[in-house]
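>>> need coordinates for the below:
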Amino acid sequence: MAQHDPRLILLDPRDNVFVARMRLAAGETVDTGAGPAVLDRDIALAHKVARQPIAAGEKILKYGAPIGVATEAIAAGQHVHVQNMKSDYTPTYHLEDERKAGAVQ
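All right, here's what the predicted structure looks like:
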């Protein structure tokens, strides 16, 4: 893949997600290295953004390792978080409880 948007970090070349280096606004266009993608929502610092389309059931790779599975199809540039992935490490209901308490965005 070609060079990607400098506001996004690629932690490992095997990853299918980037990590945001800063807050990004919904509607902004980012370069994924395979072409432009429009962000579907505001992206918080250190949150994941799909590097490429990810099929439902496909593993989410970060640091070159699986961290969870997509619960629905995810487009390039889409926020990857509890709304569309299930963690391999933290039960999603715990994350949802934290989000409701304001601890997770």
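>>> make it CA atoms for all contacts and neighbour counts henceforth
Fine.
>>> can you give me the strands in the protein?
Under the criterion DSSP state E, strands of the chain are mapped to 8-9, 17-20, 29-31, 36-38, 48-50, 59-62, 65-70, 79-80, 85-87.
>>> now do the residue nearest to Ser87 when sequence neighbours are not counted: how many residues are near it, please.
Counting by C-alpha to C-alpha, 6 or more residues apart in numbering, the nearest residue to Ser87 once its immediate chain neighbours are dropped is Gly68, at 4.2 Å. When neighbours are counted by other C-alpha atoms under 10 Å, Gly68 registers 20.
>>> please provide the structure for the following sequence as well, for comparison with the first:
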Amino acid sequence: MVKQAVVIKENDSVATATLDLKKGTKISMFIGEKELDVVVKDDIPFGHKLAIKDIAIGEHVLKYSESIGKATKDIKIGDHVHVHNVESARGRGDL
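Presented below is the predicted three-dimensional model:
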């Protein structure tokens, strides 16, 4: 099986696409010892993130068990996670 997405830590809320993913594609990945199937809801380019858990508005988005920002809208499993729905808290001069 070709890896389509990787999850680094078991409590992460996103996976990283290891190839371009097309909307409607069902992909499988491992989170620890558990296999997870996700239907991709948007076209997701290589290297971008997709939600593997529902993420509520204002909730931290976790990658590598670290917050990479906060959701600016509700994000559902399989959604593309990027600048259109996440606000970074890193490297900002206004905070």
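>>> look up how far Gly35 of structure 1 lies from the residue nearest to Ser87 of structure 1.
Relative to Gly35 of structure 1, Gly68 of structure 1 is positioned 25 Å away (C-alpha to C-alpha, to the nearest Å).
>>> what's the answer for Ile74 of structure 1, then?
Following C-alpha to C-alpha, the distance that separates Ile74 of structure 1 from Gly35 of structure 1 is 16 Å.
>>> more neighbours, these two?
Remark: of Ile74 of structure 1 and Gly35, Ile74 carries more neighbours, 21 against 15, as counted by other C-alpha under 10 Å.
>>> hang on, that one packs against Gly57?
No. In this structure, Ile74 of structure 1 is not within contact of Gly57 by C-alpha atoms under 8 Å, at 10.4 Å.
>>> who touches the residue lying closest to Glu35 of structure 2 once chain neighbours are set aside in this structure?
Taking C-alpha to C-alpha, 6+ apart, and ignoring the residues beside it in sequence, Glu35 of structure 2 has Met29 as its nearest neighbour in space, at 5.6 Å. Neighbour list for Met29 of structure 2: Lys3, Gln4, Ala5, Val6, Val7, Glu35, Leu36, Asp37 [criterion: C-alpha atoms under 8 Å, 6 or more residues apart in numbering].
>>> list the contacts of the fifth one.
Okay, so that is Val7 of structure 2. Residues in contact with Val7 of structure 2 (C-alpha under 8 Å, 6+ apart) are Val14, Ala15, Thr16, Met29, Phe30, Ile31.
>>> gap between the residue mapped onto the third one from structure 1 and Val69 of structure 1?
Aligned counterpart of Thr16 of structure 2 in structure 1: Val19 (TM-score structural alignment). Between Val19 of structure 1 and Val69 of structure 1 the distance is 17 Å, computed by C-alpha to C-alpha.
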